[in-house]
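[1] Structure of the sequence below:
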Amino acid sequence: MFVFETFEPGKLIGRRNMVLGRDLVEQWLTLFPADRDGDTMPPGMMAAVYIRAYSDILVPRPPGNVHGQQLFTVNRMPKIGDELVTELSCEGKELKGDRRWVRFGSETRRADGELMFSGLMTTLWAK
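    Presented below is the predicted three-dimensional model:
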């Protein structure tokens, strides 16, 4: 179980590979048709790529975590068909009263190593 004490600032937690398939992008575009941009992944999907990695890597985790804030920095948007590798790390953690805050950093690269985008998400951790 990933609990607050588990996280070590500066440490890699894990990585997840995924292929940015046309079917996945089309599912997104069903909800957000204005996001269509040829063979380029819509920018809004950065959060979806991140949360898939987060959900697969941080298992098991306690119920009740609350997403507090997120920020993405874009180097280049991936293309449909790219294999993406997202690494998740602990960037920091702190206790504020009885609240446990954890900052997760991510880097999403193509399989050839080119950085696509990075992110920082702050979460109120349940336990």
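
[2] going forward, measure contacts between C-alpha atoms and count neighbours the same way
    OK.

[3] Strands of the chain, start to end?
    Taking DSSP state E, the strands of the chain run over residues 12-19, 66-74, 83-96, 99-110, 115-125.

[4] Most tightly packed of those?
    When those are scored by mean count of other Cα atoms under 10 Å, the highest mean neighbour count falls to strand 99-110 (a mean of 21).

[5] Go ahead and name everything in contact with that strand.
    The set of residues external to strand 99-110 that reach it, using Cα atoms under 8 Å, 6 or more residues apart in numbering, is 4, 50, 78, 82-95, 115-127.

[6] try 6 Å this time
    With contacts defined as Cα atoms under 6 Å, 6 or more residues apart in numbering, strand 99-110 is touched by 83-94, 115-125.

[7] how far is that strand from where the chain is centred?
    In terms of Cα atoms, centre = their mean, to the nearest Å, the centre of strand 99-110 is set 7 Å apart from its chain centre.

[8] same deal with stretch 20-40?
    For stretch 20-40, the gap between its own C-alpha mean and the chain's C-alpha mean amounts to 18 Å (Cα atoms, centre = their mean).

[9] Mind listing what's buried along that stretch?
    Taking 16 or more other Cα atoms under 10 Å as the basis for neighbour counts, the residues of stretch 20-40 that come out buried are 20, 25, 28-29, 35, 40.

[10] Between those, which sits nearest residue 111?
    Ranking these by separation from residue 111, with Cα to Cα as the measure, puts residue 20 on top at 11.4 Å.

[11] compare with the first, here's sequence two:
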Amino acid sequence: MHDLWTYDRFEENAALGECAVSLDERQLALWRSAGGCVTPPPDDGRVAPPSGLLVALAMRGYLSIVEPRPPGNIHASSVLRWGMASVSVGEPLLVRVICLSKTIAKGRRWVSLLVKLVNRDDALVLSSELKMVWAA
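    Alright, predicted model coming up:
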């Protein structure tokens, strides 16, 4: 088990880690079972993954990289930015997490993290800047 991610462990502009995530038929089935829509494939038979599923995969990567987390963190905001890369089901994807900044304001510990989802060519699929009030 790793050490708890406390505010003091974060370093500004530092990579926190990366992990592979799976965009496969199993993930699409889970998405459908949760009520998510999947657009039928065009004539070429390739299913374009739903944007919400891509966000969920990026967050799954963040959760596996930055763990264990202290209880009581507050996810205050997210800013999503879509890259130009497209992906298809079965394609390997990678999640990278970077600490952008950390500050203390009004007695609260704020951490800003950048979560990037990239395809096999290292092209940006999406990025999400997470602003968190860190509990410990």
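
[12] And the TM-score between them?
    Counting by TM-score structural alignment, normalised by the length of the first structure, the TM-score of this superposition works out to 0.90. Behind it: 127 aligned residues with a Cα RMSD of 1.5 Å.

[13] most centrally placed residue in the second structure?
    residue 58 (2.5 Å; Cα atoms, centre = their mean).

[14] Tell me which residue of the first structure matches up with it.
    Correspondence of residue 58 of the second structure to the first structure, assessed by TM-score structural alignment: residue 50.

[15] Then residue 96 of the second structure?
    Using TM-score structural alignment, residue 96 of the second structure pairs with residue 87 in the first structure.

[16] With adjacent residues omitted, what lies nearest to its match?
    Sequence neighbours aside, residue 15 is the residue nearest to residue 87 of the first structure in space, at 4.2 Å (criterion: Cα to Cα, 6 or more residues apart in numbering).

[17] between the longest helix along the second structure and strand 108-118, what angle do the directions make?
    With DSSP state H applied, the helix covering the greatest number of residues in the second structure is identified as helix 51-65. An angle of 120 degrees separates the directions of helix 51-65 of the second structure and strand 108-118 when computed by axes from the mean of the first three to the mean of the last three Cα atoms, to 10 degrees.

[18] Can you give me the buried ones in helix 51-65 of the second structure?
    Going by neighbour count (16+ other Cα under 10 Å), the buried part of helix 51-65 of the second structure is 53-55, 57-59, 61-62, 65.

[19] That one vs the first structure, mean deviation?
    For helix 51-65 of the second structure, the mean distance from the matching residues in the first structure following superposition reads 1.4 Å, by mean Cα distance after the TM-score superposition for the first structure.

[20] Identify the residues contacting that helix?
    95, 117.

[21] how does it look with 7 Å?
    Contacting residues not belonging to helix 51-65 of the second structure are listed as 17-19, 21, 31, 95, 97, 115, 117 [Cα atoms under 7 Å, 6 or more residues apart in numbering].

[22] next one: stretch 75-89 of the first structure
    Under Cα under 7 Å, 6+ apart, the answer for stretch 75-89 of the first structure is 10-22, 39-41, 53, 104-111, 115-117.

[23] List the contacts of residue 77 of the second structure.
    The neighbours of residue 77 of the second structure, taking Cα under 7 Å, 6+ apart as the test, are 130-131.

[24] aligned partner of it in the first structure?
    In the first structure, the residue paired with residue 77 of the second structure is residue 69, using TM-score structural alignment.

[25] Next: residue 133 of the second structure.
    Matched across to the first structure, residue 133 of the second structure falls on residue 124, judged by TM-score structural alignment.

[26] Now residue 4 of the first structure: closest residue in space that isn't a chain neighbour?
    Once flanking residues are discounted, residue 4 of the first structure sits nearest to residue 127: 6.0 Å by Cα to Cα, 6+ apart.

[27] any idea how far residue 66 of the first structure is from that neighbour?
    11 Å (Cα to Cα, to the nearest Å).

[28] Next one: residue 34 of the second structure from residue 102 of the second structure, what distance?
    Per Cα to Cα, residue 34 of the second structure is found 35 Å from residue 102 of the second structure.
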